[in-house]
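Participant: please find the sequence and the predicted model below.
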Amino acid sequence: MEIAHKFNIVVHVITGCIALLLGIIALLSIKGATLHNKSGRFFLKLIIIVIITGLLGVFVFKRNTFLLVITVLSGYVSFSGYRILQLKSNTIQVIDILVAIVSLVVLGYFLYYFKSIGMIWSPIVIYSTVGAFLFVVVYDFLRYLIPKKKYKKHRIWVYEHIYKMTSAFSALLSAFTGTVLDQYQPHSQYIPSILAVMIIIGFMIYTYKYGLKKLPRKTKN
């Protein structure tokens, strides 16, 4: 089991680092261009491996349960960010509802476990991570109340994609800096999130002012 655990860590770290590099490329490249699309697709594929190895670390090897909430957050926003790019609408889909509910159940398990063992991690990291996750899930349920014509006309899906995929990148970056720069916690974990929020706001403002009409309405996958 120890060898398997070490192998799982190696795979988790390597795929996570490559995903971070691809995320940077996706962020810096022209949105809708070939480089952006390809780096984004590979980013999502690697995220799947990161999620699987993260879940194995928590449930099989019984290590660092805080990885669970980070894994669920990055996994959910990645899935939802990908789905919204495919659908480009707020029509109710069973798979989206099921994934949201399962993610909430896993989060509930984490909070129960967290309460049972006491406060062993920085509150600012715990509450901000859980809060960010709940914000996305609650929005995903409430967006169905937006009139479909209005949702399509204003292309709200574009802003959702920006927020969710940048959040997925931020979750990975926070996990990376929090681990590598452990001596600087909790700052090494929440600062990347603050930077991500600034990037999200910047992209949304730019898209609204300059790029909204230029964005492709059909994206090849």
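Facilitator: In hand now; what should we look at?

Participant: C-alpha from now on. contacts and neighbour counts both.
Facilitator: OK.

Participant: and the residue positioned nearest the centre of the chain, how far from residue 79?
Facilitator: Among the residues of the chain, the one closest to the centroid is residue 168, at 2.4 Å (C-alpha atoms, centre = their mean). Residue 168 sits 9 Å away from residue 79, going by C-alpha to C-alpha, to the nearest Å.

Participant: where's the residue nearest to the centre of the chain, which helix or strand?
Facilitator: In the assignment (DSSP states H and E), residue 168 maps to helix 156-180.

Participant: also this one, for the comparison:
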Amino acid sequence: MPQPQLINIVTHVLAGSAAIGLGLLLLTTAKGTPQHRRRGRLFAWLTLLVCATAAIGNLLFDYRPVFAVLTVLVLYQLLSGWRAVYTRDAGPQAVDGAMTAAALAAGGMILLRLQHDASGQQTIVVLSSLGGLATILVYDAARWLFPRRWHGMLWRYEHIYKLLASLFAMLSAAAGNLLRMGQPWTQLAPSLLGLICIAWFWRRQYRQEQAQRLMHRLAA
């Protein structure tokens, strides 16, 4: 194995392990605190390094459809989920539209190459990941049509979904590399676990908002 490829792999593994560990820690700690924001920024930088090394690996060394689509999916969910914190009730901006268009183009190129891929990797994982990316892109495109008041109500749910989805997509990629037996189910299991976590945090967020509304009504 060439030394540049080995360095890229080691960097990818170390950054990925740190990002996943920190992401799981963030699930268990209080949200919205200064510490949460600091750790969240570190998680974002680590995940960007994971995506950068994954892109280098796919483009320069060893192209694999499953990791190519997971790279696009993780990167888009990370950036879009992070943007939700900054745009909040302002809704999508020009940079968000550019990100959506870029992710659509990248997903389209992966799909076109998948049709001519002879490596036998046209698996349920690739197609389900492309389906997940398409679903998010359709939603993000539809956001431009939402009434402005909707954005103020939805941005927290978007942030929860996209950041958790990026975390569990990295877990799915790690499972694909480390757990050779039981494929593709060992790669799909983290995605299912991620959906369960998202549903739980959505429910908690909704109940918190309901409690806040009740307190406002009682105080009025």
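Facilitator: Received the coordinates, thanks. Computed from a predicted model, the values in this text were never measured in an experiment.

Participant: give me the TM-score for these two chains.
Facilitator: The TM-score (TM-score structural alignment, normalised by the length of the second structure) is 0.90; 212 aligned residues with a C-alpha RMSD of 1.7 Å.

Participant: what span of the second structure lines up against the helix holding residue 168 of the first structure?
Facilitator: The aligned range for helix 156-180 of the first structure in the second structure is 154-178, by TM-score structural alignment.

Participant: longest helix of the first structure?
Facilitator: Ranked by number of residues, the top helix in the first structure under DSSP state H is helix 2-28.

Participant: now do that one: which elements does it pack against?
Facilitator: Secondary-structure packing of helix 2-28 of the first structure (3 or more C-alpha pairs under 8 Å, 6 or more residues apart in numbering; DSSP states H and E): helix 34-55, helix 156-180.

Participant: again, only using 6 Å
Facilitator: On a contact count with 3 or more C-alpha pairs under 6 Å, 6 or more residues apart in numbering; DSSP states H and E, helix 2-28 of the first structure meets helix 34-55.

Participant: now the very next helix or strand once past the helix it packs on on the second structure. Mean distance?
Facilitator: As assigned by DSSP H and E, the chain's next helix or strand after helix 34-55 of the first structure is helix 66-87. Mean deviation of helix 66-87 of the first structure from its aligned counterpart in the second structure after superposition (mean C-alpha distance after the TM-score superposition for the first structure): 0.5 Å.

Participant: before we move on, what about stretch 4-12 of the first structure?
Facilitator: Comparison of stretch 4-12 of the first structure with the second structure after fitting gives an average deviation of 0.3 Å (mean C-alpha distance after the TM-score superposition for the first structure).

Participant: show residues contacting that stretch.
Facilitator: With contact meaning C-alpha atoms under 6 Å, 6 or more residues apart in numbering, stretch 4-12 of the first structure is reached by 50, 53.

Participant: go again using 10 Å as the cut-off
Facilitator: When contacts are defined by C-alpha atoms under 10 Å, 6 or more residues apart in numbering, stretch 4-12 of the first structure is touched by residues 1-3, 13, 15-17, 46-47, 49-54, 56-57, 60-63.

Participant: now that we have the residues you listed, which of them are buried?
Facilitator: By neighbour count, with 16 or more other C-alpha atoms under 10 Å, the contacts of stretch 4-12 of the first structure hold 13, 15-17, 46-47, 49-51, 53-54, 56-57, 61 as buried.

Participant: dump those to a markdown table, plus distance to residue 94 of the first structure.
Facilitator: Shown next, in a markdown table, are these (distance: C-alpha to C-alpha, whole Å):
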| residue | distance to residue 94 of the first structure |
| --- | --- |
| 13 | 33 |
| 15 | 30 |
| 16 | 29 |
| 17 | 33 |
| 46 | 25 |
| 47 | 23 |
| 49 | 24 |
| 50 | 25 |
| 51 | 22 |
| 53 | 26 |
| 54 | 26 |
| 56 | 27 |
| 57 | 29 |
| 61 | 32 |
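
Participant: give me the mean distance between the helix holding residue 168 of the first structure and the second structure.
Facilitator: For helix 156-180 of the first structure, the mean deviation from the second structure after alignment is 0.5 Å (mean C-alpha distance after the TM-score superposition for the first structure).

Participant: give the buried residues for that helix.
Facilitator: 156-178.

Participant: returning to what we had before: name the residues contacting each of residue 168 and residue 79 of the first structure.
Facilitator: Joint contacts of residue 168 of the first structure and residue 79 (C-alpha under 10 Å, 6+ apart) are 44, 47, 73.
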